[in-house]
Structure formats: C-alpha cells, structure tokens
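>>> Let me see the structure of the following:
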Amino acid sequence: MVSPGILLVDKPAGLTSHDVVARTRRAFGTRKVGHAGTLDPMATGLLVIGIEGATRLLTYIVGADKTYTATIRLGATTTTDDAEGETVATAAPSAWDAVTDGAIADGIRALTGTISQVPSSVSAIKVDGRRAYDRVRAGEEVVLASREVTVSRFDLIARRDADANIDLDVVVDCSSGTYIRSLARDLGAALGVGGHLTALRRTHVGDFDVADAVSVDSLDGAVPASPAAAAVRVLPRLDVTAEEARDLRHGKRLSGAAARVDGALAAAIDDDGDLVGIVEKRGADLKSAMNMPESAA
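Predicted structure coming up:
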C-alpha cells in the first residue's frame, strides 16, 4: 500500500507539470497524485506533489506565496509574453535612450506592492470551461480580466546589455496567482521597448524550498514528507488528544477550543504525531475542514 505524503520535485525545462505527475504516478504505483500549482514547460523549479490522501493537503498549499528567479528580456514583445512565443514587435533604436538604470528601477518599483495585473492570454486560467492557452492555440483572441496580486519583492540582480536587447535577472516574491510573464510584459511596455520572459525558476512555495527537492530522475525510491510534517509547514500546529482526534474524525466539533488556534485554520496532530486533518474556527468551537483518511492517519 502506498503511504500518503508530500514530495518536492525539481521540474526541468521541457516537461509539463502533468508530465511530472505522470512520472510520479508510475514511480509510486498509484493514480492518486496531484500538484500545488502549475509550472509552464519553459519554467524549472519547485513542484509540490501530493500522493494518495495527502492530495487533500494541496488545497492548503496552492495558495502559499511563491518565490521565483527570472530573466526578463527588454526589446521585444512576444505572443506568449515569454521566449516560446512568436516575436510581434521589437524596439526602435531611438527607444533605448530612455531605458536608463533609473527608468528600469522606476518601472520595477511601479510593479511592486499590491498591483492590478492582466494575466497572460496563454495562462492556465479557464474561460467558459476551457483553458485560456487552449483557446489561443485554437486561434481565438483571449483577453483576461485583471486581478489584484501582491508582489512583495521585485529585485534586480544583474543587467546585461546586448545590441538589440537588455537582459534583467530578477528575484520576485509574490502572492499565488501572480504571473511573472506579465511582469516582464508590463515592465517592457512601461519602458517603451517591450519585454518578455526568457527564463523562470520557482525556488519556494511557502516554506517549501527547491533545495530540498528531488529530480525527476530520482523519483524511484524518493521518500515523501509525511502529511503531518508537510501540514505544519503551511499551517499552525494544534496538538489534540486521542479523544479529540476521534471526535474530529467523526465530524464532531471541539467545543470551546477556538482559542487554542491563532489563525483561521490549523493542522490537528494526534498523540502519535499523525495528521488528523485541518480544523477551522466556528465561533468558539473548532471543526474539521478536511480529514485525512483514517487508514493513513
């Protein structure tokens, strides 16, 4: 029997997130595998994979903040806002005079904080039940609604100048749902020369670090983190007695226990160190928002 757990995988370029899920299914011999947040084929880095009952935890991981390293190329606009698309416009030679260090810094500053962002038209967002990128590939024109996101860090690490472009290496800390391709597009537009993404790597999802991830070639024999160990990295820990654990698993509330939890949610851990489930506040009480399968507890 396959034990539930959370596995960190370092996705290489060229594979889709679904490819990594498929490989994980084969390696662990189970169909019940999912991930907490898609990475484009061009992108590399951290995929948080849930196996068996731990897939229930992905709901609480997918909304965590993310950290990316990226390279933004100024000087050209593409159909996909990244290097995989076709170039649709290039900067006029005269436009580069305005692209000073100060202008770049101002452009980055304007895209930092809580901002309104229009996702790339080739994102995985669904439009009337179909992924936006599927509609674009079918020849449809897709314009997505803007959304509010938070970019808490947007740091320029290096600048490299070439004849027809400028490459900017950046680090971005952002809320879930932020599109780094859109930051590249919008920075290039603000500078009047266009921009797109040429490299993207996700290094963190919440407290999970790509440095702790396994490669796709090392999936066989990889040891996932237990549901309990993973849950307490994204939520506060609530230790419960055997009786409380039994009540939660049977759908009963823990009367008057809300004061034991600081946030809205917590990971309930029983006396054996196993994850009972995720609890939420209901008035003065706590109730289960999600229970782990008892066979996996």
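>>> From now on I want contacts and neighbour counts done on CA atoms only, so please keep to that.
Fine.
>>> Secondary structure element holding the most centrally placed residue in the chain?
What sits nearest the mean C-alpha location of the chain, by C-alpha atoms, centre = their mean, is Gly37, with 4.4 Å. Element membership of Gly37 [criterion: DSSP states H and E] is none; it lies in no helix or strand.
>>> surely it meets Ile49?
No. Taking contacts as C-alpha atoms under 8 Å, Gly37 lies outside contact range of Ile49: 9.3 Å.
>>> The residue nearest to the centre of the chain: what's its closest spatial neighbour, skipping adjacent residues?
Excluding its sequence neighbours, the residue lying closest to Gly37 (C-alpha to C-alpha, 6 or more residues apart in numbering) is Val62, at 5.7 Å.
>>> quick one: that neighbour from Arg185, how far?
Separation of Val62 from Arg185 (C-alpha to C-alpha, to the nearest Å): 24 Å.
>>> Mind jotting down where the strands sit in the stretch 151-297 of the chain?
Taking DSSP state E, counting those that start in this stretch as the criterion, the stretch 151-297 of the chain contains strands spanning 166-174, 195-205, 208-209, 214-215, 237-239, 265-269, 275-282, 285-291.
>>> Check the stretch 1-150 of the chain too.
Using DSSP E, counting those that start in this stretch, strands in the stretch 1-150 of the chain cover 5-11, 33-35, 44-51, 66-74, 76-78, 87-90, 113-117, 126-127, 130-131, 147-161.
>>> One more sequence to fold, the one below, so I can look at both together:
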Amino acid sequence: MSPKERGDVAGVLVLDKPKGPTSHDVVGKLRRALGMRRIGHAGTLDPMASGVLVMLLGEATKLGPYLTAHDKAYEARVVLGRGTNTLDAEGEVTAEAPLPAWLTEEITQVTQGRAGTKITQALDLERARTEQAPPAFSAIKVQGAKSYDRARRGEAVELAARPVAVRSIELRGAGILEPERLVFLDVSLDVSKGYYVRSLARDLGLALTVPAHLGALRRTQSGPFGLDAAKALGAPAEELRAAVLPLAAAVRLALPVAVLTAEGVVRASQGKRLGAAHFSEPPPPPRPDEPSEGEESGTSAWLSPEGRLVAVGKWDHDGYVVQRGFTDVSVDREVESEMHVVSGRRFPP
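Coordinates of the predicted model:
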C-alpha cells in the first residue's frame, strides 16, 4: 500500500505542547491521531515545558538535522533561593538559602520597573556567554551512557562546556511565589542550538550568590516556526492535517532555496554531483551567522522547476552534493524505485 493510500502526509506541523508529556509522548499521540508511524520532532522540550514543538511528518523527518539547528526563543521563570538536582522545579531540592538583603532590595526595584545593578550584571554575563555546561540530567552520552541515567544512579556527572550563542536576554519582571515565599525573575531569551535554559537558572543563581532553579519554561519560537501557527495537541485529526505545512513551503521558510533545471532534477534524484549549470537559480552563498561546521552548515533546499522539494545539499569543494533526497508521497514505492528517486546508498535516512 502506498503512503497516499494509507493517508500519510509529508510536511511540518507546529504544535503547542502542553506541560506534562515528554516530546516522545507527543510523537506517540500524534501517530495515533494521524494514523501514521513516520513522525519525529525538531528539538526536545522537557515535560515541565510548554510551547512550540516542531513535528516532522513523513519525508519531513529528513529535515531533522537542519531544523534542530535553528535558534530558539523562550519565556522562562528563574526561582531564586532553592536549587534542585535537575535544575528545574521537578527535581529534588539540593540547597536552600535566604536571599541577601541587597538582592531582596534589587528584586523590589525590578517589581517597580527599575533594574537592579547586580541583576543587570548577572544578565550581562549571560549575554556574553559563548560556552555553557549542560545539566547533569540531560540526554548527552558519557562513556556510552546517557548522562541522566548516571545522575539518577547517584553518580557525580560533570559535562564539558559546549559552544552556545546568546542572541538576547531581557528581564520581564519579578515577584514572589506563594505560599513558599520564593522569589522569581521572569526573562525572555533568544539562544542558539544546544543552549539549556535550566543551565541559565543555575548560572544566574551562581552570579547572584544564591541557589536557583528553572520554575517554568515556554518556547515561543523555533527558527521560523512560532506559537502563532501552533495547534493544540488535542485538536481534531482533520484540523491537524489541514495545518501541516507541505515540504516545499516548509523549506522555503527554514532554509536557503535553490531551483534546479530539469537535468539537475534527474542528477539530484540519482544522487550525482551537480554543477552551477544544473541550477536555474543557484544556492545562495552562506550567511555570516551560519555554522561553519556540521551537517547543517552551508546547506540549501533544492526545488524542481515546478516547486517540488527534490533534495537538500551543499557545496563540497568542486561541486554540489546531495545530503538528503526527498520523494513525493503520492508516488508508489514501485514507481519510485523505477525512477531511481529512492536510494538508501545515495540518500542516507
């Protein structure tokens, strides 16, 4: 049975993830709602977090490496005076301390619309950050085991700092959490791939000399995909299907785009190296802010003259090479094979 006959769709669906389920749970719920198996996501959200979760359906799962590389925007609440082992509100309390008088005074200033000096300095330190130590409770592997598994066993886990970029951090307000009388700071931030907002809470606490943890988190943007286009996880299947952004439309938003000639379509579909003559609109040059390393660096989406997504590729020394090939779900697998469109050797999954 072809994907079309099964009712599979290919494209990007933006969900507003609620608090509670894991990103893996969301994948499972969406599989059941749409009756299809090939679904992934671009960028995990912790169970306590809500907001934009970019879902990849069918052939769009091949876009994962490129869409996860996008910057993310968040609204976060940092709770001061209490630290946890997971660096968020769901962890076990590991430290508590009263706020020093100067910090209490600065919090009061924030509630009155004025920024305290040391709070401002702590945020400036974070804005200048170029490396960040991930939380011990994360999926990063250490000697073949996920870091959170080792941390749950009580092992001391210290992860090496990783490159990150902070585009902006703005202080939005402050207040008191009742009934525990814990103080919080609300911030909005725009950060690069690999940035942990839980680590932000830890590091702000260190700068302000008090334990801290992440009290709440909402992702408002993932690359070009924002809450304005997001659908509720529990929306009817028909509404979810109608909200799926087709492949070509999604890559026009998410990646630089080039247009192939008819001959270029054939060569790209066969996984062959291309030259400039195989594009009617060649890939644009890399932007200064694009990563210089990694699979997502210097990539562009290649469309057919009719506007169908054929491949994602990049310049490689003396020509353009295919990184991912894409097929039309309306075409049966038998026909795809005859057209040489699908090739596990040429197009890695």
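>>> Please state their TM-score.
After superposition, the two chains reach a TM-score (TM-score structural alignment, normalised by the length of structure 1) of 0.93; 296 aligned residues with a C-alpha RMSD of 1.9 Å.
>>> Switch the strands of the stretch 151-297 of structure 1 over to a markdown table, and while doing so, append mean neighbour count and distance to Gly29 of structure 1 to every line.
Shown next, in a markdown table, are these (neighbours: other C-alpha atoms under 10 Å; distance: least, C-alpha to C-alpha, whole Å):
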| stretch | mean neighbour count | distance to Gly29 of structure 1 |
| --- | --- | --- |
| strand 166-174 | 21 | 35 |
| strand 195-205 | 24 | 26 |
| strand 208-209 | 20 | 25 |
| strand 214-215 | 17 | 18 |
| strand 237-239 | 19 | 31 |
| strand 265-269 | 25 | 27 |
| strand 275-282 | 24 | 23 |
| strand 285-291 | 20 | 23 |
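>>> For Tyr68 of structure 1, which of these is the nearest?
strand 195-205 (4.4 Å; C-alpha to C-alpha).
>>> Could you tell me where that closest one falls in structure 2?
Alignment of strand 195-205 of structure 1 against structure 2: residues 212-222, by TM-score structural alignment.
>>> Report the mean deviation for that stretch after fitting onto structure 1.
Here the mean offset of stretch 212-222 of structure 2 against structure 1 after fitting is 0.7 Å, by mean C-alpha distance after the TM-score superposition for structure 1.
>>> And the counterpart of the residue nearest to the centre of structure 1 in structure 2, how far from Met339 of structure 2?
Under the alignment (TM-score structural alignment), Gly37 of structure 1 pairs with Gly43 of structure 2. Counting by C-alpha to C-alpha, the gap between Gly43 of structure 2 and Met339 of structure 2 amounts to 33 Å.
>>> Comparing Val62 and Arg185 of structure 1, which residue is more hemmed in?
The neighbour comparison of Val62 of structure 1 against Arg185 (other C-alpha atoms under 10 Å) goes to Arg185, with 26 against 18.
>>> For the alignment partner in structure 2 of that one, give me its contacts.
Under the alignment by TM-score structural alignment, Arg185 of structure 1 pairs with Arg202 in structure 2. Contacts for Arg202 of structure 2 (C-alpha atoms under 8 Å, 6 or more residues apart in numbering) come out as Gly83, Leu87, Pro211, Ala212, His213, Leu214.
>>> quick one: Arg202 of structure 2 from Glu96 of structure 2, how far?
Counting by C-alpha to C-alpha, the gap from Arg202 of structure 2 to Glu96 of structure 2 is 13 Å.
>>> Can you tell me what Arg267 of structure 2 aligns to in structure 1?
Aligned partner of Arg267 of structure 2 by TM-score structural alignment: Asp247.
>>> Repeat that for Ala151 of structure 2.
So, by TM-score structural alignment, Ala151 of structure 2 is matched to Val136.
>>> Hmm, Ser123 and that match touching each other?
No. Contact criterion C-alpha under 8 Å: Val136 of structure 1 and Ser123 do not qualify, at 9.6 Å.
>>> one step back: residues in contact with the match of strand 195-205 of structure 1?
Residues contacting stretch 212-222 of structure 2 (C-alpha under 8 Å, 6+ apart): 48-54, 70-84, 87-89, 197-198, 201-202, 204-205, 226-227.
>>> Not counting residues beside it along the chain, what's closest to Gly29 of structure 1?
Gly29 of structure 1 sits nearest to Val2 (C-alpha to C-alpha, 6+ apart), 7.6 Å away.
>>> correct me, but the one you found touches Phe28?
Yes. Between Val2 of structure 1 and Phe28 there is a contact at 7.0 Å, judged by C-alpha under 8 Å.
>>> who has more neighbours, the two?
Using other C-alpha under 10 Å as the criterion, Val2 of structure 1 and Phe28 rank with Phe28 on top: 19 against 12.
>>> Okay, the more buried one and Glu280 of structure 1: tell me how far apart.
Taking C-alpha to C-alpha, one finds Phe28 of structure 1 at 32 Å from Glu280 of structure 1.
>>> ok, Gly64 of structure 2 - contacts?
Gly40, His41, Ala42, Leu56.
>>> which residues does the first one contact?
By C-alpha under 8 Å, 6+ apart, the residues touching Gly40 of structure 2 are Val27, Met55, Leu56, Leu57, Thr61, Gly64.
>>> Same question for Asp169 of structure 1.
Asp169 of structure 1 touches Thr69, Ala70, Thr71, Ile72, Leu156, Ile157, Ala158, Arg159, counting by C-alpha under 8 Å, 6+ apart.
>>> what about 6 Å?
Each residue near Asp169 of structure 1 by C-alpha atoms under 6 Å, 6 or more residues apart in numbering is listed here: Ala70, Thr71, Ile157, Ala158.
>>> That one corresponds to which position in structure 2?
By TM-score structural alignment, Asp169 of structure 1 lines up with Asp186.
>>> Over to Ile108 of structure 1?
Checking TM-score structural alignment: Ile108 of structure 1 goes with Leu123.
>>> Around that match, how many other residues sit close by?
Other residues close to Leu123 of structure 2 by other C-alpha under 10 Å number 20.
>>> That one and Leu182 of structure 2: what is the separation?
For Leu123 of structure 2, the distance to Leu182 of structure 2 - C-alpha to C-alpha - is 20 Å.
>>> picking that back up, return the member of the contacts of Asp169 of structure 1 nearest to Ser116 of structure 1.
Ala70 (20.3 Å).
>>> Let me see the contact set for the residue nearest to Pro246 of structure 2 when sequence neighbours are not counted.
Sequence neighbours aside, Gly11 is the residue nearest to Pro246 of structure 2 in space, at 4.4 Å (criterion: C-alpha to C-alpha, 6+ apart). By C-alpha under 6 Å, 6+ apart, the residues touching Gly11 of structure 2 are Leu57, Ala60, Val244, Leu245, Pro246, Leu247.
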